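Peer 1: predicted model, plus sequence, below.
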Amino acid sequence: MNDAAPVWPVMSIAEAHARLTAPGAPFEIAEATIRGVPTRTWKNAPPTLRDVFLNGMRFKDREFLVHEDERATFDAFGRATLTLAHRLIADGVRKGDRVAVIMRNLPEWPVAFWAGQLAGAIVTPLNAWWTGAELEYGLADSGAKVAIVDDERLERLSAHLKSLPGLERVYVSRLRTAAGDDRCRRLEEVIGAVNDWGGLPELALPDVPLAPEDDATILYTSGTTGKPKGALGTHRNMTSNIGAGGISAARNFLRAGQPLPELDATKLPQRCTLLVIPMFHATGLSATLSPALNAGGKIVLMRKWEAEPAMRLIEREKVTATGGVPTIAWQLIEHPARAKYDLSSLVTVTYGGAPSAPELVRKIAETFPGSQPGNGWGMTETTATFTSHLGKDYEHRPDSAGPAAPVGEMQIRDPADGRTVLPAGAVGELWVKGPQVVKGYWNKPEATAETFVDGWLRTGDLARLDEEGFLFIIDRAKDMLIRGGENIYCVEVENVLYEHPDVMDAALIGIPHKTLGEEPAAVVHLRPGGRATEEELRELVRSRLAGFKVPVKIAFWPETLPRNANGKIMKSELKHAFPRETEAA
């Protein structure tokens, strides 16, 4: 009797990818010339987001969206989406116009997004956590013609609407009081309540020509100047994520020596995802919502993340996948009430967007037998997923973000010249290329030219690649930290701190946090005689920026902050201002 453990892996990453992408294979690769650059693409990916919508309509009677006591089938979702699309066209929305979506995770969010797509608009999701001033900037910068918002966002925006003359119409979901602006209309007047969508008329698709390289989205990412930049994405950018996510799971079967499972979504049990990260993020939209619609999956929404209500939903809806950031996984693992709930339906617990402890991989495997931990790397500029890491590959390399999808290319270049490609194992700046990489930044030609070069994206991340192509992120070259999946660009917070007359020097750094990955903390040096307090400075930031950007702690440095020969603050030395947090890490 042979008790030896099965050999793993039975084939290399390259061999697995070669089998999965060969002619006639499910993830076959073709080549397209995109903006003059030959680029590998998925041959079988949906050409546009309209095709993703039509693929979803194959599953008419399945439930698609669940939110509290609201439920919508694919058919009901389709009717609401087409109704709103025709209204947008009647409002004067034409191909290339911008339609902003600003709301928390509600069933109306994907209706608004796909209605804009079917009308030919460039749909512009804005961060629902932004302040009114930040939202005003996003609407003005994008030149949005129509905004579709919830009542909480309208309340935040109301004082700023007068500064947005180009915004012609605002549709408001779940409005509880009078809007106070003639441009505002209740969204329910167009599509009704969620549970009534199935009674809407069945309308034809709008007659709007769409192609893979047409502009589809503007997703905002914070910039090192402190002002967010709009990443202009195409339909191909969005739909490329569908193949990038699918091939990761298929690759694991081949590396384990197992036959490929059925890949036709119409022949598979429905996948159910508890989506607790915002749909305005590339991960929530491009890596989660769009693939679910394409393959007939169910999306369960929560108003806000809470571990025990989430476990209740996992049990009730037989959720097969959840995650988003390490916080969520840790809280599911460590919650004292976990044993009360049947979480056996969970197949995958994935996350990205924040540093995660290697021990989390082991904990997921121990706590949820039969499930696979997963993570990955991507940016708004790569429309989410660029590398993905799942199951045994992740367990064996828990400090890696995985290999790139085979349509993608990665290089580690010398940061000094941005051209010299470094060998495996060397640390340098990560550059990536592929059909996921967006066209550039909306109305920012200089930033575009600096970041997008001959089809390659300069990521600003310091990283290395091993011999098999697994990515290891070493540090962020850009001055940014990530709190539970939310990007915080340090200069944005520092600029607010400098507004206080007592502050002479300020720097924002990340301090370790077990579940969020890191949190923002500030170190400031006050002018002689300055009397600013920690709470006063935190309140100043809170009044200007979204809550997640407010420093959790502020330390006062007795002298000018340490700088190098070039005058740049040496933030590594400032960690000593928070010794307890540093030691705990």
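Peer 2: Noted; the coordinates are in hand.

Peer 1: make it CA atoms for all contacts and neighbour counts henceforth
Peer 2: Noted.

Peer 1: what's the burial count for Glu31?
Peer 2: Glu31 has 12 neighbours, counted by other CA atoms under 10 Å.

Peer 1: please report the distance of the nearest residue to it once chain neighbours are set aside from Glu409.
Peer 2: Nearest-residue entry for Glu31: Arg40, 4.6 Å, with adjacent residues in sequence omitted and distances by CA to CA, 6 or more residues apart in numbering. In this structure, Arg40 and Glu409 are 9 Å apart, going by CA to CA, to the nearest Å.

Peer 1: for Asp69, same thing?
Peer 2: Taking CA to CA, one finds Asp69 at 44 Å from Glu409.

Peer 1: okay, the two: which has more neighbours?
Peer 2: A count of neighbours by other CA under 10 Å puts Glu409 above the other of Asp69 and Glu409, at 18 against 7.

Peer 1: surely Ser356 and Ile328 touch.
Peer 2: No: Ser356 is beyond contact range of Ile328, at 11.3 Å (criterion: CA atoms under 8 Å).

Peer 1: thinking again about what came up before, the residue nearest to Glu31 and Thr21 touch, don't they?
Peer 2: No: contact between Arg40 and Thr21 fails when scored by CA under 8 Å: they sit 11.0 Å apart.

Peer 1: put this beside the first:
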Amino acid sequence: MLFKSLYPPTPPVPDKNVYELFFNDPEQNALPDYTLYVDAESGRQIRRSEFNERVRDAATALGAPLSAGGLGLSGEKGDIVGILSSNCIDYPTLVLGSLTITVPFALLSAYPTHFELVHLLRTSKSTVLFVHPTLLRNALKAAQEVGLSHDRIFILEGGIPGRKSLQDLIDDVKRRRTPREPVRPATKKTLAYLMFSSGTTGLPKAVMVAHGNIWSTIVSQLIAGAEDLKVSPLPPPTSPVVVLAVLPFYHTYGLISFCMRPMSGYVTCVIVPRWNVEVVVRAIEKHRIGLLLLVPSMVHQLVHSGLLEKADLSSVDLISTGGAYMPPKVAERIQKLIRSTPRVMEGYGLSECTLSALRKPAPGALGGIQPILNSTGILLPSMEAKLTREDGSCVEIGEPGELWLRGDNIALGYFNDENATKETFIDGWLRSGDRFKTDGKGTFFFVDRIKDTLKISGAQVSPTEIEDVLLAHPGKLISDTSVAGVSGGRTADELLPKAWVVLSEEGRRKGADVVLKELDMWANENLSSYKRLRGGLEVVSEIPKSPTGKVLRRVLQDRHEQALKAKVKAKL
């Protein structure tokens, strides 16, 4: 069965540089000048008019010939700008400057090990690298290993003696009065950037996102937002909406939300360089932030921090989450603690579809749709989807199946990885690697990642389902949990469900032994026999998660297997 979006369709994507969408919109340019970015730590600010000029200056510094003081970069020659930095004001400057001259950029995690950074540089084939000062030492070491000359490494924001920065490059072309580089032409298939994604298996792969993918994504968001406003009208804003910009800019959610989407809005982004609960709460109070864009792990830490009960959060009008599964209990808790927000807006997306595929509409939108608890929402404008079984056939209504997606936001494929591209991008469709089910009316429900699904006695067992059951214990004994498969099944490849849990305050009062017994009894009462926790339960201090909120089940599984091996050795 083919599912189509319930939203009005998006206009055809033009063969243009996405710069035209961001900077040549008459309505946007008619707005009064305003503060676009604020650094929450340093207090540095930049106004929209200043930022527009700085982007053109950065484009000139990057693209002008060497003889004119620029770096002479060209996408046609194969240049790629690597960005290795935590969030800062000049991150979007570099991103949009690169787009202006159609030189692709590669977004590198700001928290890599040496092995990971070498892989990212080698895979992206970055020809120049812009680095946050705190990451320079690691960058120099990794660059030497991949053969990237140290004179091709620059500082993104701030400065280090003896090494040029983006500011230095801009100052050079301005001092020379180098003519501004024109906006270079692009088609909708022109490569815009490389975004690293784990895909469904293996080491991170570089997703190729095109100018047309970005254009489609931004316009799709504008259309969906306009439909929400029809049922939740707001007076014309007299000042910008203040947005918390704490999601990492090197991740697709943070990149689009804070480096691109603001160009088509009326917002002030308060940049928090890295996640810190106390810093975030102070920023919300100080800057009167109205919109929180978060991932579930951030929401989880906020509700269990004990800080929200004492803070003035009355400015918050809306919370939006994505990037990972949001347990319903966590969503309910944040709404109780921040009562000024009418709802938590949830969605689903992945790097391979640029940003989002599904979102929850406002209550009553599109002829009366009501968001359903525990759903991920409906397809965004102009998107199509199907749910399939392992044999490729389409599932019945209510039956879980792999989500396949089609639309103008689907990326070009994986950079220099033909085999992975063929496995994931098939005849215009994107295989998500995630299982969903639908009610047949357009609403989708996340089930689990295919690679996390366990097969026991031939039946599929969803770790997410077991996690939800544990979190629903009426005694509120745990604040977080993760379920994954561990060895011990009847065959070598059969894994047994095991749960790792973080005790709540109530759980700590009762004690770990009591909590584990109660949770085991609760799971046995509420789960079919083959779904029970035959791999055991274990108390941990925290559930390991990536900076973007995805649970790192593999870390827990590896710890379990290592402990098992140590026991066997001790017995011998």
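Peer 2: Yep, that arrived. These numbers come from a predicted model, not from an experiment.

Peer 1: what residues are shared contacts of Ser356 and Ile328 of structure 1?
Peer 2: Thr515 (CA atoms under 8 Å, 6 or more residues apart in numbering).

Peer 1: for the equivalent of Pro369 of structure 1 over in structure 2, pull up the helix or strand it's in.
Peer 2: Here Pro369 of structure 1 is matched to Arg339 in structure 2, going by TM-score structural alignment. Using DSSP states H and E, Arg339 of structure 2 falls within no helix or strand.

Peer 1: quick one on the thing from earlier: pull up the overlap in contacts between Arg40 and Thr21 of structure 1.
Peer 2: With CA under 8 Å, 6+ apart, Arg40 of structure 1 and Thr21 have common neighbours Ile29.

Peer 1: so the residue nearest to Glu31 of structure 1 is in which element?
Peer 2: Here Arg40 of structure 1 is assigned to strand 37-42, by DSSP H and E.

Peer 1: now do the buried residues in that strand.
Peer 2: Thr39, Arg40, Thr41, Trp42 (16 or more other CA atoms under 10 Å).

Peer 1: on that earlier part again, OK, contacts around the nearest residue to the match of Pro369 of structure 1 once chain neighbours are set aside?
Peer 2: Of all residues not flanking Arg339 of structure 2 in the chain, Ser314 sits nearest, at 7.7 Å (CA to CA, 6+ apart). By CA under 8 Å, 6+ apart, the contact list for Ser314 of structure 2 reads Ile338, Arg339, Ser340.

Peer 1: picking that back up, contacting residues for the residue nearest to Glu31 of structure 1?
Peer 2: By CA under 8 Å, 6+ apart, the contact list for Arg40 of structure 1 reads Ile29, Ala30, Glu31, Ala32, Val407, Gly408, Gly434, Pro435.

Peer 1: ranges for the helices of the stretch 351-500 of structure 2?
Peer 2: Using DSSP state H, counting those that start in this stretch, the helices of the stretch 351-500 of structure 2 run over 365-368, 418-424, 463-471.

Peer 1: tell me which residue of structure 1 lines up with the residue nearest to Arg339 of structure 2.
Peer 2: Per TM-score structural alignment, Ser314 of structure 2 is aligned with Ser344.

Peer 1: which helix runs longest in structure 2?
Peer 2: The longest helix of structure 2 (DSSP state H) is helix 211-231.

Peer 1: hmm, who's touching that one?
Peer 2: So helix 211-231 of structure 2 is in contact with 7-8, 10, 13-18, 21, 186-192, 261, 264, 353-356, 361-366, 380-382, 408-411, going by CA under 8 Å, 6+ apart.

Peer 1: now a ChimeraX select for only the buried ones of these.
Peer 2: What follows is the ChimeraX syntax selecting those of these that are buried according to 16+ other CA under 10 Å:
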select :7,10,13,16,17,18,21,186,188,189,190,191,192,261,264,353,354,355,356,361,362,363,365,366,380,381,382,408,409,410,411
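
Peer 1: chain center to the strand holding Arg40 of structure 1, what's the gap?
Peer 2: Mean-position distance between strand 37-42 of structure 1 and its chain equals 23 Å (CA atoms, centre = their mean, to the nearest Å).
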